[in-house]
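Chemist: just coords:
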């Protein structure tokens, strides 16, 4: 998890002086390393995200079948034939619903962004201040990551491979999501400037992903609480 705090800087393009970035990330990683994820936290909260949407159309069925294939084998390795077989269609029938495999990937990324935005909005409805908001955001992101592991991994790994016109709205959605975190983090830690806050937010994401991978995404309330505690440590709480 501590290495995740450092390594996630390769996933974004925040412009910040190298020395300051190093200081922030070392401090963040050391905080993560000293967290006892099993210790009770008075600010711990239970977050229940909405379960996987039930596919009620053929288009939704194709998307639901493609996501685990992309997550397991990678977008480039999955064929239209594999997707079609998973839903009992001839490969040519896919084109009635999607113009190609790239459009299925774009739909998956849009679904990931929409689900996360909805959960974040819901989590902030009853917060009592910026510290509480950060706790809600962390718990929600962790819950979302465990609930939608395959979808989240596809969106993170394959977004860069989308054509620019399909990638643009997804990048904007990502920026809006990060802006929510950045705003609340700066309210809770006013000594941070926007760039520093953004680096720490991404460090928190890296912690969540690497801790989840370390647990092989085996879900459970205790595991979600432990990963949330690590994320909060990365952010300075």
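Modeler: Yep, it's here. Since this is a predicted model, take the numbers as computed values, not measurements.
Chemist: use CA for all of it now, contacts and neighbours both
Modeler: Fine.
Chemist: the helix of greatest length in the chain: how far from the chain's middle?
Modeler: Ordering each helix of the chain by length in residues (DSSP state H) puts helix 164-188 first. Relative to its chain's centre, helix 164-188 lies at 12 Å (Cα atoms, centre = their mean, to the nearest Å).
Chemist: do the same with stretch 119-128
Modeler: From the chain centre to the centre of stretch 119-128 is a distance of 17 Å (Cα atoms, centre = their mean).
Chemist: sorry, back to before: now the helix or strand following the longest helix of the chain: how far from the chain's centre is it?
Modeler: Toward the C-terminus, helix 164-188 is succeeded by helix 194-214 as the next helix or strand (DSSP states H and E). Per Cα atoms, centre = their mean, the displacement of helix 194-214 from the mean C-alpha position of its chain is 10 Å.
Chemist: let's bring in a second one:
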């Protein structure tokens, strides 16, 4: 996933492609907010002025980076080998999941709508393929297509490595398991959430900060925005939190503590590994569907934490996944650690993607559908 800069003073014919590849690497590794146009120019051994001959600014560059990642998925045609081809593309475009979820939040609304439309078109094509081969309702087909793309892009969120051909075969296998899953009926009309707002000002600030950090990114969300969300002036936040960073740490700790407590509950109540996995799938899905903002912050904002909080957060997430992996491998000892982790990460990503999809998040039957798909992927 790295690029090699051309020799200084040389002007390769594919300079635009090299710029896009270098920018994708930098945005993926360091985050859009931390990368400058000068950083990108240095990565391809050109001056910043040369960069602006291709792109008017950093936002336009990010749009084109994401489009370059989406286009190969759009070009996959329907057919018996559609899933296998999508899996190959997913391995080749491994950065897309993070770039789409984490970095496009910094773009203007019109650009986000355009990119979302293109992604949905690709998923809709696969949903039509599924309906051509199975008796599915439109909502069931949409759910399975979203779950499949969540699985394919899950490899963007970790650094587990396999040879490319082997990776594509594994993703195809998981996609086939998703496509064959027996689903419950999924209501097409979302139900209203019954969550009540806390009266505590501190709790209200935490809840508002979590949503803004998830939707706009920690770097973009301001204390003024957070205060406005609970009808107080920005400086009044300091009665409850010393800084925006302290708010982020509190939000992260809340999500991480839930993971620890739920894992302990599932292990204590389970009759065996299979039962524990079943309970974990259900409980994680339930939490993500009700608190998708906390899950999003855990996934996207760890890099903004200072040490040792960053290390502690990552260790908590690693330990949580490791417990899932242990349960999966106890069910199938022949499965190696890497493949088991890829399966677990796929399930978590599927749940996260469905949870951030408004038209499905509160639909009747969605929790049961996630449990069915999660069980199929881990089986």
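Modeler: Happy to help now that I have it. Worth saying up front: this structure is predicted, and the values here are computed from it rather than measured.
Chemist: mind checking the TM-score on these two?
Modeler: Put the two chains on top of each other and the TM-score (TM-score structural alignment, normalised by the length of the first structure) is 0.84; 225 aligned residues with a Cα RMSD of 2.4 Å.
Chemist: on that earlier part again, can you list contacts of the longest helix of the first structure?
Modeler: 106, 109-110, 113, 117, 130-131, 133-134, 137, 159-160, 192-194, 197-198, 201, 235 (Cα atoms under 8 Å, 6 or more residues apart in numbering).
Chemist: which of those residues count as buried?
Modeler: Buried positions within these, assessed by neighbour count (16 or more other Cα atoms under 10 Å), are 106, 109-110, 113, 117, 130-131, 133-134, 137, 159, 194, 197-198, 201, 235.
Chemist: what is the most widely separated pair among those residues?
Modeler: Farthest apart among those by Cα to Cα are 106 and 131. That separation is 34.2 Å.
Chemist: hmm, residue 266 of the second structure is touching residue 279, no?
Modeler: Yes. With contact defined as Cα atoms under 8 Å, residue 266 of the second structure and residue 279 form a contacting pair (6.0 Å).
Chemist: who's in contact with the aligned partner of residue 113 of the first structure in the second structure?
Modeler: Aligning on TM-score structural alignment places residue 113 of the first structure opposite residue 256 in the second structure. Applying Cα under 8 Å, 6+ apart to residue 256 of the second structure gives the contacts 298, 313, 316-317.
Chemist: residue 164 of the second structure versus residue 256 of the second structure, what's the distance?
Modeler: 33 Å (Cα to Cα, to the nearest Å).
Chemist: for residue 184 of the second structure, same thing?
Modeler: 34 Å.
Chemist: what range in the first structure matches the helix or strand containing residue 49 of the second structure?
Modeler: Residue 49 of the second structure belongs to helix 48-52 when elements are defined using DSSP H and E. Using TM-score structural alignment, helix 48-52 of the second structure lines up with nothing in the first structure.
Chemist: do the same with stretch 311-330 of the second structure
Modeler: Using TM-score structural alignment, stretch 311-330 of the second structure pairs with 168-187 in the first structure.
Chemist: average gap between that stretch and the second structure?
Modeler: Once fitted to the second structure, stretch 168-187 of the first structure is off its aligned match by 0.5 Å on average (mean Cα distance after the TM-score superposition for the first structure).
Chemist: which residues of the stretch 151-300 of the second structure fall in helices?
Modeler: Per DSSP state H, counting those that start in this stretch, the stretch 151-300 of the second structure carries helices over the ranges 164-179, 201-216, 223-229, 244-269, 273-290, 292-300.
Chemist: out of those helices, nearest to residue 40 of the second structure?
Modeler: Short answer: helix 292-300, nearest of the helices of the stretch 151-300 of the second structure by Cα to Cα, at 22.0 Å.
Chemist: now the angle between helix 273-290 and that closest one, please.
Modeler: With axes from the mean of the first three to the mean of the last three Cα atoms, to 10 degrees defining the directions, helix 292-300 of the second structure sits at 110 degrees from helix 273-290.
Chemist: in the first structure, what residues pair with helix 292-300 of the second structure?
Modeler: The aligned range for helix 292-300 of the second structure is 149-157, by TM-score structural alignment.
Chemist: what does stretch 114-128 of the second structure give?
Modeler: Going by TM-score structural alignment: stretch 114-128 of the second structure matches no residues.
Chemist: buried sites along that stretch?
Modeler: So, applying 16+ other Cα under 10 Å, buried residues of stretch 114-128 of the second structure: 115, 118-120, 122-128.
Chemist: redo the residues you listed as TSV? Include distance to residue 350 of the second structure and secondary structure.
Modeler: As requested, those are exported to TSV (distance: Cα to Cα, whole Å; DSSP: H, G, I helix; E, B strand; the rest coil):
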residue	distance to residue 350 of the second structure	secondary structure
115	20	helix
118	19	helix
119	16	helix
120	16	helix
122	17	helix
123	14	helix
124	17	helix
125	18	helix
126	16	helix
127	16	helix
128	19	helix
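Chemist: under the alignment, what does residue 126 of the first structure map to in the second structure?
Modeler: Under the alignment (TM-score structural alignment), residue 126 of the first structure maps onto residue 269.
Chemist: what about its match, neighbour count?
Modeler: 11 (other Cα atoms under 10 Å).
Chemist: with adjacent residues omitted, what lies nearest to it?
Modeler: residue 276 (7.8 Å; Cα to Cα, 6 or more residues apart in numbering).
Chemist: quick check: the one you found touching residue 266?
Modeler: Yes. Between residue 276 of the second structure and residue 266 there is a contact under Cα under 8 Å: 5.7 Å.
Chemist: separation between the nearest residue to residue 124 of the first structure once chain neighbours are set aside and residue 187 of the first structure?
Modeler: Spatially, and ignoring its direct neighbours in sequence, residue 124 of the first structure is nearest to residue 133 (6.2 Å; Cα to Cα, 6+ apart). Separation of residue 133 of the first structure from residue 187 of the first structure (Cα to Cα): 10 Å.
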